[in-house]
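Undergrad: Structure for the following, please:
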Amino acid sequence: MMILCLAISLPGREKLMQPLSVTAYLAGSIALARPSDISLDGLLAYQVLRRHMGNDFYTHADGREVLCFARLPLEMRGEIPEAVSKLQTGDVWMNPRQGIIDQSFWYWSCSSAQTVVAARQTQYWNKRFDTHPALSNHVDFGGRVEKVIIENGRYKAYHMPLSTLITDKIVWYAYGNLEEIRTLLTPITAIGKKRSYGNGMVMRWSVEPMEEDWSEWKEQELMRPLPGATALHWATRGAFDLEHRAFRAPQWHPANQAMCLSKGRRDAVSCV
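TA: Next up is the predicted model:
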């Protein structure tokens, strides 16, 4: 398969692209296992598809069966197939039943989440069917002798741990269109898990221009997972970690996960 390697953006957008810092100011805590699990391209892709599809967004086919493309206001980088470079928002991107899978190693120009964690704590969420005897009159088994199973199935009882991080902000670095990114992020009021519990509440967003592009490297330090030939190039020179990681949105899709350069510094390589 021939791969076209270039950085690409939509016509007319390229001149509007610039280095950016994107900050979510939080109310105090966010429910995450790892600080880097919140991806900027994932948040933007959700917003782009929701705006494009309207109410159909909530009834669309499962993404594991038919995955639609989201054209983000970020630069595309890496090993980009020509067919992918021409996709527009709403186009079918992957459809395993028809053999359409994007196994290339391109990615959006944004860093992993940069978070200063002040503290960590474990909360618990519970789900339990109320078995109080006084409520038995409200359960109608139609005259049959039955019981509610709470060991498994629909009414299974849960006592589940929830990892939370205490922090006042999350920062990403990106190369993209400032106004479009700001417009997409402003309506997002909470991020992370268990948002209905009050976790991950966003008080405000800040999208500001920068002098340097830190979406991939900041002062020689790697800022995001890098897949494909780029990862191989630096991994063979040492001083870098390799992990199986997601490298583009949606991060849950297996085709968007691969062995990636995950941590290290360019000035620590053993040879050039």
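
Undergrad: make it CA atoms for all contacts and neighbour counts henceforth
TA: Fine.

Undergrad: how far away is residue 109 from residue 224?
TA: 9 Å (CA to CA, to the nearest Å).

Undergrad: Between these two, which contacts overlap?
TA: Counting by CA atoms under 8 Å, 6 or more residues apart in numbering, the shared contacts of residue 109 and residue 224 are 215, 216.

Undergrad: Just to check, residue 16 is in contact with residue 176?
TA: Yes: under the criterion of CA atoms under 8 Å, residue 16 makes contact with residue 176 at 7.4 Å.

Undergrad: Who has more neighbours out of these two?
TA: Remark: of residue 16 and residue 176, residue 176 carries more neighbours, 27 against 13, as counted by other CA atoms under 10 Å.

Undergrad: For that one, list the residues it contacts.
TA: Residues near residue 176 by CA under 8 Å, 6+ apart: 16, 17, 18, 19, 20, 73, 74, 75, 109.

Undergrad: residues in contact with the fourth one?
TA: Read that as residue 19. Residue 19 sits in contact with 173, 174, 175, 176, 209, 210, 211, 212, 213, 214, 215, where contact means CA under 8 Å, 6+ apart.

Undergrad: one more time with 7 Å, if that's ok
TA: 174, 175, 176, 209, 210, 211, 212, 213 (CA atoms under 7 Å, 6 or more residues apart in numbering).

Undergrad: From residue 214, how far out is it?
TA: From residue 19 to residue 214 the distance is 7 Å (CA to CA).

Undergrad: Now the common contact residues for the two.
TA: Listed as contacting both residue 19 and residue 214 by CA under 7 Å, 6+ apart are residue 174.

Undergrad: Beyond the host helix or strand of residue 173, next helix or strand please.
TA: If you go by DSSP states H and E, residue 173 is part of strand 169-177. Per DSSP H and E, the first helix or strand lying C-terminal to strand 169-177 is helix 178-185.

Undergrad: Here is a second sequence; please produce its structure as well for comparison:
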Amino acid sequence: MSGPMVPLRVRAHLATGIAQTSPWGIALDGLLASQLWEEHKASCRANGRPYTRALDRDDPPDLDLPLARCQPDGAPWHWAATCAWPENPGRLDVHTWTGRVDARELEQVATALPLTVSGRQGRYRARRMPLLVTPCTSVIWHAVGDVDRITELLDDVVSIGKKRATGEGHVLRWEVTPAPDLDATTAGHLHPDGTLGRTVPDSCHQVASPTGDGGRGRAGIRPPYMHPDRQHQLRLPALLGS
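TA: Have a look, this model is predicted:
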């Protein structure tokens, strides 16, 4: 059960920066939902119960996040929380990741193999891909929620963003503090610079009055963001670096 819902700031102090592929940062509600979903899966496994992935359900459940809800009239509701905003970011850095098929492993899992497995073409070709990394000491979110419960969920998150297994996005510590200087509308919708901080319907955009946004397009309104049931025509967050 969640405690009192207050405007707050969430800050992740990072070792070197964060790797992100979308034009805006990681959604706080998505991060919290992933933690609750991990707890649910662990409980199912411990009790021998099957579970179905949220993306595989026709009508995915809305988890009980420790966040307030913004419920505009005639539009889909969303959680009162923004996407990550890098604080004092440096110049965008381009890292590289590589991938190559292990031929010996293929021999162990396949019943038959061709004479050669090309590393230059086809589905098993070697890959060398760029990874955009934003150097920064921290990223910040605004939200309206339960400080204690959010802190409890985030304490187990040791890295965020892309390529976490290779050391990107390592979190040194989390800081969740009340923000009495923010009203609920600002905390639930806007970045620190006043630009739009999350996907919202037009009615929320009019109320929040951001100083800038990322335009209009089809996107998810709340977790699971990639599910078709969550996709709507929405106002998009301000682009990173804009």
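
Undergrad: TM-score for this pair?
TA: Aligned and superposed, the two chains score 0.76 in TM-score terms (TM-score structural alignment, normalised by the length of structure 2); 221 aligned residues with a CA RMSD of 3.5 Å.

Undergrad: returning to that earlier point: restricted to buried residues, select the contacts of residue 176 of structure 1 in PyMOL.
TA: Listed next is the PyMOL selection for buried residues among the contacts of residue 176 of structure 1, using 16 or more other CA atoms under 10 Å:
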select buried, resi 17+18+19+20+73+74+75+109
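
Undergrad: Of the contacts of residue 176 of structure 1, which belong to strands?
TA: 17, 18, 19, 20 (DSSP state E).

Undergrad: With the flanking residues excluded, which residue is spatially nearest to the equivalent of the third one over in structure 2?
TA: When structure 2 is aligned by TM-score structural alignment, the residue opposite residue 19 of structure 1 is residue 7. Closest residue in space to residue 7 of structure 2, ignoring its immediate chain neighbours: residue 144 at 4.3 Å, by CA to CA, 6 or more residues apart in numbering.

Undergrad: Tell me the spacing between the one you found and residue 68 of structure 2.
TA: Counting by CA to CA, the gap from residue 144 of structure 2 to residue 68 of structure 2 is 6 Å.

Undergrad: quick one on the thing from earlier: what does the strand holding residue 173 of structure 1 correspond to over in structure 2?
TA: Mapping strand 169-177 of structure 1 onto structure 2 (TM-score structural alignment) gives residues 138-146.

Undergrad: May I see the buried residues of the matching stretch?
TA: Within stretch 138-146 of structure 2, the residues scored as buried using 16+ other CA under 10 Å are 138, 139, 140, 141, 142, 143, 144, 145, 146.

Undergrad: contacting residues for the fourth one?
TA: I take that to be residue 141 of structure 2. Residue 141 of structure 2 neighbours (CA under 7 Å, 6+ apart): 9, 10, 11, 28, 82, 83, 84, 85.

Undergrad: got it, and the first one?
TA: Residue 138 of structure 2 makes contact with 11, 12, 13, 14, 86, 87 under the criterion CA under 7 Å, 6+ apart.

Undergrad: Spell out the secondary structure type for the nearest residue to it once chain neighbours are set aside.
TA: The shortest distance from residue 138 of structure 2 to any residue other than its chain neighbours is 4.3 Å, reached at residue 13 (CA to CA, 6+ apart). Assigned with DSSP: H, G, I helix; E, B strand; the rest coil, residue 13 of structure 2 falls in the strand class.

Undergrad: hang on, the earlier thing: include distance to residue 46 of structure 1 when you put the ones in strands among the contacts of residue 176 of structure 1 into CSV, please.
TA: Converted to CSV, those look like this (distance: CA to CA, whole Å):
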residue, distance to residue 46 of structure 1
17, 20
18, 22
19, 22
20, 20
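
Undergrad: Would you mind finding the match for residue 37 of structure 1 in structure 2?
TA: Aligned counterpart of residue 37 of structure 1 in structure 2: residue 25 (TM-score structural alignment).

Undergrad: which residues are in contact with both of residue 144 and residue 68 of structure 2?
TA: Contacts common to residue 144 of structure 2 and residue 68, judged by CA under 7 Å, 6+ apart, are 5, 80.

Undergrad: Could I get the contacting residues of the counterpart of residue 225 of structure 1 in structure 2?
TA: Taking TM-score structural alignment, the alignment pairs residue 225 of structure 1 with residue 199 from structure 2. By CA under 7 Å, 6+ apart, the contact list for residue 199 of structure 2 reads 221, 234, 235, 236, 237.

Undergrad: Residue 130 of structure 2: which of the residues you listed is nearest?
TA: Residue 130 of structure 2 lies nearest to residue 237 out of the contacts of residue 199 of structure 2, by CA to CA, at 23.9 Å.

Undergrad: Give the helix, strand or coil label for the closest one.
TA: Following three-state DSSP, we place residue 237 of structure 2 in the coil state.

Undergrad: How many neighbouring residues does it have?
TA: Neighbours of residue 237 of structure 2 under the rule other CA under 10 Å: 26.

Undergrad: I'd like the distance between it and residue 219 of structure 2.
TA: Look at residue 237 of structure 2 and residue 219 of structure 2: by CA to CA, they are 10 Å apart.

Undergrad: Am I right that residue 230 of structure 1 is in a strand?
TA: No: going by three-state DSSP, the assignment for residue 230 of structure 1 is helix, not a strand.
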